[in-house]
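S.K.: Next come a sequence and a model predicted from it.
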Amino acid sequence: MNAGLGLVEGPLHFLPAAAAAQAIAARELSPLELMKAHLDRIDKLDLKLNVFIRLDAEAALAAARVAETEAAAGRLRGPLHGVPVGIKDIIDVAGLATTCHSRILVDNVARSDAVCVSRLRQAGAIVIGKLSTHEFAIGGPSFDLPWPPARNPWNPGHHPGGSSSGSGSGVAAGLFPMALGTDTGGSVRNPASCCGIVGLKPTYGLVSRRGVFPLSFTLDHVGPMTRTVGDNALMLEAIAGHDPYDPGSAAAAAGRYGAAMDRGVRGLRLGFVRHFHETDLPAEPEVTAALEHVARTLQMMGADVRDVRLPSLGEFAAVNRIILQSEAWSVHARWLRERPGDYGRLARRRLLAGAFVSAGDYVAASRRRGQMIAAVNAALAEVDVLLCASSMDPACRIDRPADIDRTYTRQARTPFNVTGHPALAMMSGLSSTDLPLSVQFVGRYFDEAMLFRVARAWEKASGMDRKHPPIG
């Protein structure tokens, strides 16, 4: 080890992925030391949080030892060398079961890595285990499944968001610095909002979905979940890129998404979609106040903030619902007929709804989707980034199904699954009960770099990357 270059500050379990990788490259930090710190943290907290379906500790320690030997010899696999990553359990990891948090797939051992996992390994990351989700990324949080639902590290009595619930909870709690999630109606950005981390739904097709269990072919995305904007950009650089064997993959080269991240927002045009949280689904007052604070802060930093109108949240939600339910039914119809009792109650109820959607409804929704894409494109021709709400409420109690049903649809995330535009959710502040509040930034297709630029400006001004849950 070197004498020290000052790259490691604070507890290792809250060290950003980029800083950890730099410290490992400088031989200031051992990959084995980093992995043990996270495993100690997991041992301390996971009984409270239920983040893991399968912790693969022995394999992770073995990989960390190899990474340590390689680093000592100056052989770094990539920009994430030796950094732990958690994988949502609808994404294949070779040799581990992809259960989708369901009895249906308890013994479904993956033969190979999903493309996104393979690319993370190529960048040097070490898989630490498979993470809790809502059943098949649609039914949750549920208490009638083989594994309990993940909980919110800011208050374990509260919902962590979903469906990438273990990913959001684990990153926020310091069990690992980064995780993979998936997003069909907001499932990366919901836990990012509830748990106070950074969650990106990239442009549709930017990240391969091969090796990821589908929910809706038209709406599914894979995205990075991290504690900092910089880590999110670094992780996206590792997983993005064309996959000729994924029919939804875009023929676009991966970029250096964080290269302009610290340029600030002076001169940028931000479109504030106020009607989402003011009239479509009126937000809690603390959410509204936090959104106004974000807008004012960015304006004071030199951005031109102007109001923008899009189709209503009700219209977006209806189109999302029809497409999602129809396509999810096509995936699950056989199991729902043959093994309905093996689903949890929530997933069964939500998936069965697709059996009653007509072909005419699906075609009408698809046509309206095209018009919505045009509307968002037109707005983004006039501004550089959209600013809007993510969740309209802080996280509710996890043991109150009525509150979960009431708040789950009170969000502004589904519009950008419908249109496929990149969208990033992050913390905008804390509520009076010390639960995260959130903001969402939306960009043009394949312009994730601009999203990171705006998000980093807010992060730098607010210090949101330095706020951690009080647990542990």
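M.R.: Okay, I see it.
S.K.: switch to C-alpha atoms for all contacts and neighbour counts from now on
M.R.: Noted.
S.K.: For residue 49, give me its contacts.
M.R.: 150-153, 156, 169 (C-alpha atoms under 8 Å, 6 or more residues apart in numbering).
S.K.: For this structure, which segments are assigned as strands?
M.R.: For the chain, the strands defined by DSSP state E occupy 52-55, 84-88, 126-131, 178-183, 198-201, 221-226, 269-272, 304-307, 385-388, 423-430, 436-443.
S.K.: Please identify which of these is closest to residue 342.
M.R.: In terms of C-alpha to C-alpha, the element of those nearest to residue 342 is strand 52-55, at 17.7 Å.
S.K.: tell me which strands and helices the closest one is in contact with?
M.R.: For strand 52-55, the packing partners by 3 or more C-alpha pairs under 8 Å, 6 or more residues apart in numbering; DSSP states H and E come out as strand 126-131.
S.K.: and the angle from the strand it packs on to strand 178-183?
M.R.: Strand 126-131 and strand 178-183 are oriented at 40 degrees to each other (axes from the mean of the first three to the mean of the last three C-alpha atoms, to 10 degrees).
S.K.: outside of strand 126-131, which residues touch it?
M.R.: Residues contacting strand 126-131 (C-alpha under 8 Å, 6+ apart): 51-57, 59-60, 63-64, 81-89, 120-121, 166-167.
S.K.: for the strands of the chain, which one ends up most surrounded?
M.R.: Highest mean neighbour count among these (mean count of other C-alpha atoms under 10 Å): strand 198-201, with a mean of 34.
S.K.: can you redo the strands of the chain as JSON lines with distance to residue 452?
M.R.: Listed next are the strands of the chain as JSON lines, based on distance: least, C-alpha to C-alpha, whole Å:
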{"stretch": "strand 52-55", "distance to residue 452": "29"}
{"stretch": "strand 84-88", "distance to residue 452": "21"}
{"stretch": "strand 126-131", "distance to residue 452": "24"}
{"stretch": "strand 178-183", "distance to residue 452": "16"}
{"stretch": "strand 198-201", "distance to residue 452": "10"}
{"stretch": "strand 221-226", "distance to residue 452": "13"}
{"stretch": "strand 269-272", "distance to residue 452": "14"}
{"stretch": "strand 304-307", "distance to residue 452": "17"}
{"stretch": "strand 385-388", "distance to residue 452": "10"}
{"stretch": "strand 423-430", "distance to residue 452": "8"}
{"stretch": "strand 436-443", "distance to residue 452": "9"}
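S.K.: hold the first one in mind and look at this next one:
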Amino acid sequence: MTNLYNLTATELSPLIQSKQVSPVELMKSILTRIEEMEPRINAYITLTPELALQQAKNAENLIMKGFNQGPLHGIPIGMKDNLYTKGIRTTGGSATLEKFKPDYNATVVKKLLGAGGVMTGKLNMHEFGGGLTNTNLAFGNTRNPWNENFMPGGSSGGSAAAIKAGLTTLATGSDTFGSIRVPASMCGIYGLKPTYGLVSSYGVAPLAWSLDHVGPMARSVSDLALMLNEMAGYDPKDPGSMKTPNHDYTKTIGKGIKGVKIGVPSFFMKGLEPDVDKLFKAAVLKLEQLGAKMVEIEIPELSMSSYANYVITTGEASSYHYERLQEQSEKFADDVRIFFQTGVITNTPQYVRAQQVRRKLTDAFNKVFEKIDILVGPTIPIVPKPFAENFVEQNLSVTEKCMPFTSPANNTGTPSLSVPIGLASNGLPVGMQLIGAHFSEKLLLQVGARWEKTNPLVEKR
């Protein structure tokens, strides 16, 4: 049998339910892989092997008694380290929270474990979500499994790297200006930033309250759907949570994309590195061959997105971290400290204007989605880079280049799915993002699943 750590949850679930694979056997395969690869990848901040084995044994006992909690029963799941886990260290990737142990679980953690998931540990991240490279002075940089000298993307870099390296089957991520989609693109996996309010952010250490999204990351689109089925839903503890009907997000997978009208904003065709430009144009042609109707469109408001996101993120982050910045500023990495302190000098008129820009961009998106079904563009305009000695300057450069592509979906609260589209000339992955109208996750997953069948990556590690 193929190494269990390489299989998707969609592949493993029926094997577990039919007792061909035990959750303990699966967990031991993951832990062996972690022992082998984790020193090189550094995807975790805190490993929980004893807890994982105990949860796996509990899952196995339930299966043997004929009780099945669903498709995630016995499936290993890594939690990004900004999701609160009761009694287990939760650092947010920061030395300021090095010894913090919450006394409750985040809603997402509670839901996933309640669905039978087995927690492997807490995943590495860019400090408090404040960057896209996943450099981390407190706990070490996470490395890209395709090439350990390269960045995995951030801030959910530990999640993406762990999935790609077989150090977990599924993982959670959070996304304020690209933190699910950027590492998904750089590590060659699938990552979904859902509609704002679809998934509860209660118990998640915030970066910016009005822009934060929690979402699933996995090796397949069907795995994202399985996770979203459990993660989505109204939570009265989250002020931003939305009351929406329950959906089975697996239902549209397999329907194909014939007749789906896909818009390609000209804004997303500018400033692309050559490899990204080549791979994205080939992907657009492929989508057309698969039956989609491709339409070139103009959305001038996209040019304002980075300004709005930067002002709001720094303003809200500096508010949340105000006391820490006063009392423990030396414990922050320089890039994150500078980023957050920028927000201290943000004034009220700037913040209000940035929120007004968000409204204009949202209105523009709403008008576009009256005529087309989804938007498509490169996830980011650059290929993954080697870690630079000057990590502050590098994080600023990467963020400046990527934010125009990833921030629009955060500003508008619309869902966005990153899928791999091929390998750049340096041998590392490149991604494409699909953006839909609010609560159009089923359509995005439908299109993404059809794209996945094209085998966009040639596997080589």
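M.R.: Arrived safely. What you see is a predicted model, and the numbers here were worked out from it, not measured in a lab.
S.K.: Mind checking the TM-score on these two?
M.R.: Superposed pair, TM-score by TM-score structural alignment, normalised by the length of the second structure: 0.96. Supporting alignment: 457 aligned residues with a C-alpha RMSD of 1.4 Å.
S.K.: For the contacts of residue 49 of the first structure, which pairs are in contact in the second structure too?
M.R.: With both residues aligned by TM-score structural alignment, their matches' C-alpha atoms under 8 Å, the contacts of the contacts of residue 49 of the first structure that the second structure also has are 150-153, 156, 169.
S.K.: Now, of those residues, which are buried?
M.R.: For these, a burial check counting by 16 or more other C-alpha atoms under 10 Å picks out 150-153, 156, 169.
S.K.: closest to residue 323 of the first structure among those residues?
M.R.: Ranked by distance to residue 323 of the first structure (C-alpha to C-alpha), those are led by residue 150 at 27.4 Å.
S.K.: burial count for residue 345 of the first structure?
M.R.: Other residues near residue 345 of the first structure come to 17 when the count uses other C-alpha atoms under 10 Å.
S.K.: what's the answer for the one 5 residues further on, then?
M.R.: Burial of residue 350 of the first structure, expressed as a neighbour count using other C-alpha under 10 Å, amounts to 15.
S.K.: Quick check: the alignment partner in the second structure of it vs residue 311 of the second structure, distance?
M.R.: Using TM-score structural alignment, the equivalent of residue 350 of the first structure in the second structure is residue 339. Counting by C-alpha to C-alpha, to the nearest Å, the gap from residue 339 of the second structure to residue 311 of the second structure is 10 Å.
S.K.: The second structure: matching residues for stretch 47-60 of the first structure?
M.R.: Going by TM-score structural alignment: stretch 47-60 of the first structure matches residues 39-52.
S.K.: Tell me where the second structure has helices.
M.R.: 9-17, 23-41, 49-64, 107-114, 157-165, 181-187, 221-231, 274-289, 305-320, 322-327, 334-344, 348-368, 391-412, 441-452 (DSSP state H).
S.K.: returning to what we had before: gap between the match of residue 350 of the first structure and residue 346 of the second structure?
M.R.: 12 Å.
S.K.: If we ignore the residues flanking it in sequence, what's nearest the counterpart of residue 444 of the second structure in the first structure?
M.R.: Aligned by TM-score structural alignment, residue 444 of the second structure pairs with residue 451 of the first structure. Spatial nearest neighbour of residue 451 of the first structure, chain neighbours left out: residue 443 (6.0 Å); criterion: C-alpha to C-alpha, 6 or more residues apart in numbering.
S.K.: who touches that neighbour in this structure?
M.R.: 380, 384-386, 421-423, 450-451 are the contacts of residue 443 of the first structure under C-alpha under 8 Å, 6+ apart.
S.K.: what about 7 Å?
M.R.: Taking C-alpha atoms under 7 Å, 6 or more residues apart in numbering, we find residue 443 of the first structure in contact with 384-386, 421-423, 451.
S.K.: which residues touch the closest residue to residue 284 of the first structure other than its chain neighbours?
M.R.: Closest residue to residue 284 of the first structure apart from its sequence neighbours, by C-alpha to C-alpha, 6+ apart: residue 393 at 5.6 Å. Residues counted as contacts of residue 393 of the first structure (C-alpha under 7 Å, 6+ apart) are 283-284, 287, 407.
S.K.: aligned partner of residue 393 of the first structure in the second structure?
M.R.: Aligned partner of residue 393 of the first structure by TM-score structural alignment: residue 382.
S.K.: Tell me the counterpart of residue 92 of the second structure in the first structure.
M.R.: Aligned by TM-score structural alignment, residue 92 of the second structure pairs with residue 100 of the first structure.
S.K.: scratch that, residue 141 of the second structure is what I was asking about
M.R.: By TM-score structural alignment, residue 141 of the second structure lines up with residue 149 in the first structure.
S.K.: Residue 28 of the second structure now?
M.R.: In the superposition onto the first structure, residue 28 of the second structure corresponds to residue 36 when matched by TM-score structural alignment.
S.K.: For residue 267 of the first structure, see how far away that match is.
M.R.: Counting by C-alpha to C-alpha, the gap from residue 36 of the first structure to residue 267 of the first structure is 45 Å.
S.K.: And for residue 357 of the first structure?
M.R.: Counting by C-alpha to C-alpha - residue 357 of the first structure and residue 267 of the first structure are separated by 46 Å.
S.K.: who's more crowded, these two?
M.R.: residue 357 (16 against 12).
S.K.: is it true that the more buried one touches residue 326?
M.R.: Yes. Between residue 357 of the first structure and residue 326 there is a contact under C-alpha atoms under 7 Å: 6.3 Å.
S.K.: sorry, back to before: can you tell which of the helices of the second structure is closest to residue 135 of the second structure?
M.R.: It's helix 391-412; of those, that one is closest to residue 135 of the second structure (C-alpha to C-alpha) at 7.2 Å.
S.K.: Report all helices and strands that that closest one contacts.
M.R.: In terms of contacts (3 or more C-alpha pairs under 7 Å, 6 or more residues apart in numbering; DSSP states H and E), helix 391-412 of the second structure is packed against helix 305-320, helix 348-368.
S.K.: would you list the ones you listed in a markdown table and tack on distance to residue 394 of the second structure and mean neighbour count?
M.R.: Listed next are these as a markdown table, based on distance: least, C-alpha to C-alpha, whole Å; neighbours: other C-alpha atoms under 10 Å:
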| stretch | distance to residue 394 of the second structure | mean neighbour count |
| --- | --- | --- |
| helix 305-320 | 17 | 22 |
| helix 348-368 | 25 | 17 |
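S.K.: Ok, which of those comes nearest residue 195 of the second structure?
M.R.: helix 348-368 (12.6 Å).
S.K.: Pull up the aligned stretch in the first structure for the closest one.
M.R.: Using TM-score structural alignment, helix 348-368 of the second structure pairs with 359-379 in the first structure.
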